[in-house]
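> build the 3D model from these lines:
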Amino acid sequence: MAKTLVIVESPAKAKTIEKFLGKSHYTVKASVGHVRDLPKSKLGVDIENNFEPQYINIRGKGDLIKELKKEAKKSKKVYLATDPDREGEAISWHLAYILGLDQNDECRIEFNEITKDAIKKAIKSPRNIDINLVDAQQARRVLDRLLGYQISPILWQKVRKGLSAGRVQSVTTKLICDREKEIEAFIPDEYWTIDVEAKTSKDEDISLKFYGRSKDKMELPNEEIVNSILDDIKDKEIVVNSIEARTRRKSAPKPFTTSMLQQEAANRLSFTTKKTMSIAQELYEGIDIENEGTVGLISYIRTDSKRISEEAKEKSKEYILEAL
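Take a look at the predicted model:
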């Protein structure tokens, strides 16, 4: 009986998804990232012909491509389930080309979390390959080549071998330099604060901060003014004229974007970006949990979106109500 072939990027992800779909009806294979790319030995962009990319099959992927072609040929349907971003869309586009799929066919599926419900829902809602996302990835790749392959050799000649320039790091270097100039040009202003530790009539500790004279806020620009205020309040009794109570509503923290996840991991755990993304990738692809099997524990890790899926909302709500 012919099965349906599903192609993902990661072997670990393939293993998790095959468990959800069942081996009897589905075969899940991994492309292990890109299968076609620009050649390393030359620019690989036809500047005279509308900057047309000149793709080749990636060296070392020959056996994998043969295997994917073999599986696609004997399958009744092929679904391309690469990551839900422009890079993943481009990989699906390249796979469709290599496997001879009709790019107008609804062969593309996507999901933002690796759960059984999400995978089965994706299978029921295939779509066409989004050529706009593919073009966005190609534009980025071409820019990488035009900058990196043509500017980096200049750095090797003028500065030092091994340096590289590119679409992102060149701009980032300029931003860092501009910021450093601002820091160097900054003229610091002196300011002081007065903090008082006092006790109430019931011998309770209380912390106070100087605001100003009467009801007017007062700046403390130098030590002389601070000392004059300290002389005025020295050995004086502090009188509380009024107490104002406020109720504050604190919103729950929003889901992480990729950059915020990296920042928090660095600040709280001293993780490098590489370590953070490696751990996040494992959590996304699936962890083997006792009595549950392999389960994806977080949503897709490369995103600027803070949206939460309806399934995640419902699961969270159920857990909170059960735990209360």
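
> rest of the way, CA atoms for contacts and neighbours
Noted.

> strands of the stretch 101-250 of the chain, start to end?
Under the criterion DSSP state E, counting those that start in this stretch, the stretch 101-250 of the chain contains strands at 195-199, 205-209.

> quick one: those strands as TSV, columns for distance to G166 and mean neighbour count too.
TSV is the format used below for the strands of the stretch 101-250 of the chain (distance: least, Cα to Cα, whole Å; neighbours: other Cα atoms under 10 Å):
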stretch	distance to G166	mean neighbour count
strand 195-199	50	11
strand 205-209	50	10
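
> just send those strands back as TSV, with distance to T257 too.
Shown next, in TSV, are those (distance: least, Cα to Cα, whole Å):
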stretch	distance to T257
strand 195-199	38
strand 205-209	37
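
> any idea how far T82 is from I287?
Applying Cα to Cα, to the nearest Å, the value for I287 to T82 is 19 Å.

> compare these two and say which is more crowded by neighbours.
More crowded of I287 and T82, by other Cα atoms under 10 Å: T82, with 29 against 16.

> isn't the more buried one right next to V6, touching?
No - using Cα atoms under 8 Å, T82 is not in contact with V6; the gap is 9.3 Å.

> longest helix of this protein?
Ranked by residue count under DSSP state H, the longest helix found in the chain is helix 131-158.

> now it: buried residues?
The neighbour-count check on helix 131-158 (16 or more other Cα atoms under 10 Å) flags 133-134, 137-138, 141-149, 152-153 as buried.

> what's it packed up against?
Helices and strands touching helix 131-158, by 3 or more Cα pairs under 8 Å, 6 or more residues apart in numbering; DSSP states H and E, are strand 45-46, helix 86-99.

> quick one, which of the ones you listed is packed in tightest?
Neighbour counts (mean count of other Cα atoms under 10 Å) averaged over each of those peak at helix 86-99, with a mean of 21.

> alongside the first, I'd like the structure of this one:
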Amino acid sequence: MSKPLIIVESPAKARTIEKYLSNEYEVFACVGHIKDLPRKELAVDVDNEFAATFVVMEGKEDIVKAIKKKSAKAPEVILATDPDREGEAIAAHIVEEVTNKNISRVQFTEITKEGIIEGMQQRHEVDMDLVNAQYTRRVIDRLVGYKLSGLLWRTLKKTMSFVKGSLSAGRVQSAALKMIVDRERLRAIFKSATYFDLKAELENDALEGFNADLISIDGKRLATGKDFDSNTGELKKEGVLLISSAQANALVQELQNGPWVVSSIEEKPQTSNPYAPFTTSTLQQEASRKIRFSAKKTMRMAQRLYEAGFITYMRTDSIQLSQEALKGARNVIKKLYGDKYLPEKPVMYKSKVKNAQEAHEAIRPAGVEFAHEVGATEEIRIRDLSGLLTRL
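Coordinates of the predicted model:
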């Protein structure tokens, strides 16, 4: 007797899910999108509510044929593509290709045994709002790229003799190019300015070595970088003192032998909250800053970790954590550091992004127990980063 069929995107994820479900299901990977707009025509009817024609992608014919064959024999078809708008569109395209009416949609935000069992218990239909969101993005891509690229090339080729090859416009790349041009124009009009300040390295028998900055002279504050206009390089604040190199050197000679007096010491209590858990963009930023990974490489590593069940879904704009995550993080704090460092209540974060969808929780180690593994492999370094910001 045929097993129920689960369709996912990744072969690696298929193997993991099949193992966790004790081989009671057949898990098949469609390897990403199976349908798209045809390459050599617009395929968008702008006069008919932008109706789009999607066709089976080149090279995906055998996969679609296999899906049709397997789904026809299966008592049930479960669509477990990625939990985002791209995954939802893939699920919708699969529905169009299969004849089996016993079909449902599930979502796995983490590829752990608990996460898969929870997802399998929450069957629902394909979310057409998400599907339409993906269709809209794809249609805009096509209209901008297909319509404007040729016009851009023909226009610039006539006016700029150095344009030899083809040029393209795009929904994202054209906007990004505008930002680059704007920044270049600001750079072109920037006027650099030079300012000087003084720093002293001090020590005595009672105090360890410490640094001191010259703040003011005769009650007049010295200019610092924030006092200059970032666009023009000109001093924008009145009442501050701008000293020259000669004046700075003269002050060094004058102050060299002191006397130096610590007139007062102030101690102020300071509290700080941990950084918010990772979203997709903050994970990419931190991976670039700390381990010098490109955004593309970071997402490739994160995808592997998600598919192997080590972290939650890596495409998210949410900084919220589930109750399972909060419980797991608090258990780690208690185990490693004791009750002294365990706060009474977890810190709750609220997104400052107005249009944040927050369909999934933040990126974190998957499961209810956060394994701590130190290593030098690229996947482990990204995994360590994801755990670093799951702090309460």
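
> redo the helices and strands packed on helix 131-158 of the first structure as a markdown table? Include distance to R59 of the first structure.
Formatted as a markdown table, these follow (distance: least, Cα to Cα, whole Å):
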| stretch | distance to R59 of the first structure |
| --- | --- |
| strand 45-46 | 18 |
| helix 86-99 | 14 |
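
> can you check which of the ones you listed gets nearest to K313 of the first structure?
helix 86-99 (25.9 Å; Cα to Cα).

> helices and strands around that closest one, which ones?
Where contact means 3+ Cα pairs under 8 Å, 6+ apart, helix 86-99 of the first structure is packed against helix 62-73, helix 131-158.

> for these, which one sits closest to G88 of the first structure?
helix 131-158 (8.7 Å).

> just want the angle from that closest one to helix 86-99.
If you take axes from the mean of the first three to the mean of the last three Cα atoms, to 10 degrees, helix 131-158 of the first structure sits at 100 degrees to helix 86-99.

> next one: helix 131-158 of the first structure to chain centre, how far?
22 Å (Cα atoms, centre = their mean, to the nearest Å).

> next: stretch 264-281 of the first structure.
With Cα atoms, centre = their mean as the basis, stretch 264-281 of the first structure stands 11 Å off its chain's centre.

> which part of the second structure lines up with that stretch?
Aligned using TM-score structural alignment, stretch 264-281 of the first structure spans residues 286-303 in the second structure.

> what about that stretch, start to end distance?
Using Cα to Cα, the end-to-end distance of stretch 286-303 of the second structure comes to 17 Å.

> which outside residues touch stretch 93-106 of the second structure?
With Cα atoms under 8 Å, 6 or more residues apart in numbering as the test, stretch 93-106 of the second structure has contacts from 34-35, 64, 67-68, 71-72, 75-81, 91, 119-120, 122-126.

> now, which of the residues you listed lie within helices?
Using DSSP H, the members of the contacts of stretch 93-106 of the second structure that fall in helices are 64, 67-68, 71-72, 91, 119-120.

> name the member of those residues that has the highest neighbour count.
A91 (27 neighbours).

> for that residue, list the residues it contacts.
Applying Cα under 8 Å, 6+ apart, the residues near A91 of the second structure are 79-81, 105, 126.

> repeat that for 6 Å
By Cα atoms under 6 Å, 6 or more residues apart in numbering, the contact list for A91 of the second structure is empty.

> any idea how far it lies from V98 of the second structure?
Distance from A91 of the second structure to V98 of the second structure, by Cα to Cα: 11 Å.

> do the same with E266 of the second structure
73 Å.

> with G219 of the second structure instead?
From G219 of the second structure to V98 of the second structure the distance is 80 Å (Cα to Cα).

> before we move on, what about I333 of the second structure?
49 Å.

> what is the neighbour count of the equivalent of A165 of the first structure over in the second structure?
Correspondence of A165 of the first structure to the second structure, assessed by TM-score structural alignment: A169. A169 of the second structure has 21 neighbouring residues, counting by other Cα under 10 Å.

> show the contacting residues for A169 of the second structure.
Residues counted as contacts of A169 of the second structure (Cα under 6 Å, 6+ apart) are 145, 148-149.

> so what does G209 of the second structure match up with in the first structure?
Per TM-score structural alignment, G209 of the second structure is aligned with D205.

> what do you get for T136 of the second structure?
Using TM-score structural alignment, the equivalent of T136 of the second structure in the first structure is A139.

> repeat for K113 of the second structure
Using TM-score structural alignment, K113 of the second structure sits opposite K116 in the first structure.

> nothing else from me, thank you.
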